[in-house]
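Visitor: just the structure for this:
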Amino acid sequence: MDNRNWTALNELILTGITDHPDLQAPFFGLFLNIYVTSVLGNMSMIVLTKVNNRLQTPMYFFLRHLAFTDLGYSAAMGPKMLANIVTNQNTIPYKWCATQLAFFIVFIISELFILSAMAYDRYVAISNPLLYSVVMSPRVCWVLVTIPYLYNTFLSLITTIKIFISSFCVLVSYTLILAAILRMNSADGRHKAFSTCRSHLTVVVILYGTLFFMYVQPKSSHSFESDKLASVFYTLVIPMLNSMIYSLRNKEVKGALHRIWNNVCKLCL
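Guide: The predicted structure is shown next:
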């Protein structure tokens, strides 16, 4: 027998956000506020679209699952990052890191598929409004979210391929949406169609713009610090922005929140 000393890999060293101790406390306060806002915003969106009868439509069904995926991948990374800032220990157990990465991959790639489903939903609503309720039936909606969840759970390690496939689906869907809008004869109809997709387009541009910045920037301007900044942005900031964009720019959601707030005030009085 060849006796050798084998060292088991028990933990990994994380790079951390910054090497300056004076910035640890400000970063902790900033990221804690972002994370709490993200969690509260997305949980509110999930509950609101579930209990309010006026929000029981395919668009809000997909929005509820988008909030769920935002909540999932921010929860997969946020608490550990905040704990590392507080303890000043940039290490993570190997098995914990593998579990964390698996959950993050499932949720982030599921979000790309859900954005594709939302794009298809808006395309059907614009191009064929008379058959919208038939095409986007509850069964179809459940299929469009259940299959990605199962598929990404099973194949959560194949990240690069899945991201490019999802990106292609979103690109094709919005190309069809743009073509359907441009075919409209009425300027007022085109304006209403763009207004319908405005919030979703904003979310898509922010998410894919961040990924584009990370992977397509030239080598001459590429830096490890910019990668860390971009990773923090799509891990914590984007889930918070998604809930704010879909709530603050949506009249039905704001109306539902206003009614709930009035009911709470009446109960308190």
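Visitor: please make it C-alpha for all contacts and neighbour counts, starting now.
Guide: OK.
Visitor: for the stretch 51-200 of the chain, which segments are assigned as helices?
Guide: Counting by DSSP state H, counting those that start in this stretch, the stretch 51-200 of the chain has helices at residues 58-87, 94-127, 132-135, 138-154, 159-182, 187-216.
Visitor: just give me the neighbour total for residue 224.
Guide: Residues within reach of residue 224, counting by other Cα atoms under 10 Å, total 9.
Visitor: which stretch among the helices of the stretch 51-200 of the chain comes nearest residue 24?
Guide: Comparison of the helices of the stretch 51-200 of the chain against residue 24 by Cα to Cα identifies helix 58-87 as nearest, at 6.3 Å.
Visitor: show me what counts as buried in the closest one.
Guide: 58-78, 80-82, 84-85 (16 or more other Cα atoms under 10 Å).
Visitor: first-to-last residue distance for stretch 46-58?
Guide: End-to-end distance of stretch 46-58 (Cα to Cα, to the nearest Å): 14 Å.
Visitor: contacts for stretch 116-130, please.
Guide: Applying Cα atoms under 8 Å, 6 or more residues apart in numbering, the external contacts of stretch 116-130 come out as 58-59, 62-63, 132, 135-136, 144-145, 166, 169-170, 173-174, 176-177, 180-181, 193, 196-197, 200.
Visitor: what do you get if the cut-off is 7 Å, keeping everything else the same?
Guide: Around stretch 116-130, the neighbours that count as contacts under Cα atoms under 7 Å, 6 or more residues apart in numbering are 59, 62, 132, 144, 169-170, 173-174, 177, 180, 193, 197.
Visitor: please generate a structure for the following sequence too, so the two can be compared:
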Amino acid sequence: MLRRWRERRRLSQLELAARAEVSARHLSFVETGRARPTSAMILRLAGHLEVPLREQNRLLVSGGFAPAHPEHRLGEPSMSLVSDAITKVLDAHDPFPAAVIDQQWDLVAANEALERLVAGAAAHLLEPPINVLRLSLHPDGLAPAIANLGEWRAHLLDRLDREIDASADAGLIALRAELDGYPGSSDHPDPDTDAIVVPLRIRLGDSELAMFSMTAVFGTPRDVTVSELAIETFYPADATSAALLRGLAGG
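Guide: Next up is the predicted model:
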């Protein structure tokens, strides 16, 4: 497992050994099973390989040790500070959309602004667990209303590919294969080369809502659940879009 992570990070044994300040010989013995590493050594190597916390626990279990990183549900009392912080961020961002997603891109929480935007999607896409990528790109979801579907789809898939490359997560790989089966969009405008960020453009009746997104994660997480959460906040890309969002909030 360590060898697979090292190869995924495109590091030689010598390079990893130098970073972790161990001998290349010892690292070779660890990878081939000739030497049994301590839990501290496993975590040391995993840290230099930027292995996600969930996978670090799997490495430890494979080495005969207990997991080092706890995993709690967001609704547990011990997670109240994290839950309260998330609620404050989502509520404060209204009337602009915001959501919390996990590593699988499943929706953990959302504010009312986001719920208003996705209310017209098919019921089967709004049944928990709601996958944000599936909801965005499925023909029964937001896809028909996205004016720049091809551009937005390319942006989302590129981000997903980078996450797969970093995590090797089997669930994300399966999701990528599913999304590849969705019809794309060929009749979208050319990308705006003057734009600072890629916008999401959604048709609302005779109007068009343009937004850009910002992603935030928790700093120095020690819990597996916390390490896999991301807060996606959307901001209006122009004054017209800001007025549209405020109008939706006002009914």
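Visitor: fetch the TM-score of the aligned pair.
Guide: Superposed pair, TM-score by TM-score structural alignment, normalised by the length of the second structure: 0.26. Supporting alignment: 104 aligned residues with a Cα RMSD of 5.5 Å.
Visitor: could you dump the contacts of stretch 116-130 of the first structure into TSV with distance to residue 108 of the first structure added?
Guide: Converted to TSV, the contacts of stretch 116-130 of the first structure look like this (distance: Cα to Cα, whole Å):
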residue	distance to residue 108 of the first structure
59	20
62	15
132	28
144	16
169	15
170	14
173	19
174	20
177	24
180	29
193	28
197	21
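Visitor: from those, which two are the most distant?
Guide: 144 and 193 (22.7 Å).
Visitor: show me which of those two is the more surrounded one.
Guide: The residue with more neighbours, out of residue 144 of the first structure and residue 193, is residue 193; 22 against 18, by other Cα under 10 Å.
Visitor: from residue 182 of the first structure, how far off is that one?
Guide: For residue 193 of the first structure, the distance to residue 182 of the first structure - Cα to Cα - is 10 Å.
Visitor: same check, this time on residue 13 of the first structure
Guide: Counting by Cα to Cα, the gap from residue 13 of the first structure to residue 182 of the first structure is 52 Å.
Visitor: who's more crowded, these two?
Guide: Per other Cα under 10 Å, whichever of residue 13 of the first structure and residue 182 has more neighbours is residue 182, with 14 against 11.
Visitor: nearest spatial neighbour of residue 197 of the first structure, skipping sequence neighbours?
Guide: residue 122 (6.9 Å; Cα to Cα, 6 or more residues apart in numbering).
Visitor: tally of neighbours for that neighbour?
Guide: Using other Cα under 10 Å, residue 122 of the first structure is surrounded by 23 other residues.
Visitor: can you tell me how far it is from residue 59 of the first structure?
Guide: 8 Å.
Visitor: try residue 77 of the first structure
Guide: The gap separating residue 77 of the first structure from residue 59 of the first structure is 28 Å, by Cα to Cα.
Visitor: could you measure from the closest residue to residue 53 of the second structure other than its chain neighbours over to residue 240 of the second structure?
Guide: Of all residues not flanking residue 53 of the second structure in the chain, residue 224 sits nearest, at 5.7 Å (Cα to Cα, 6+ apart). Taking Cα to Cα as the measure, residue 224 of the second structure falls 40 Å from residue 240 of the second structure.
Visitor: count the neighbours of residue 47 of the first structure for me.
Guide: A count of nearby residues for residue 47 of the first structure, using other Cα under 10 Å, gives 11.
Visitor: which other helices and strands contact the host helix or strand of it?
Guide: Using DSSP states H and E, residue 47 of the first structure falls within helix 24-51. Helices and strands touching helix 24-51 of the first structure, as assessed by 3 or more Cα pairs under 7 Å, 6 or more residues apart in numbering; DSSP states H and E, comprise helix 58-87, helix 238-248.
Visitor: can you rerun that using 8 Å?
Guide: Helix 24-51 of the first structure is packed against helix 58-87, helix 238-248, helix 251-268, with contacts defined by 3 or more Cα pairs under 8 Å, 6 or more residues apart in numbering; DSSP states H and E.
Visitor: can you put these in JSON lines and add distance to residue 214 of the first structure?
Guide: Output for those, formatted as JSON lines (distance: least, Cα to Cα, whole Å):
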{"stretch": "helix 58-87", "distance to residue 214 of the first structure": "18"}
{"stretch": "helix 238-248", "distance to residue 214 of the first structure": "15"}
{"stretch": "helix 251-268", "distance to residue 214 of the first structure": "33"}
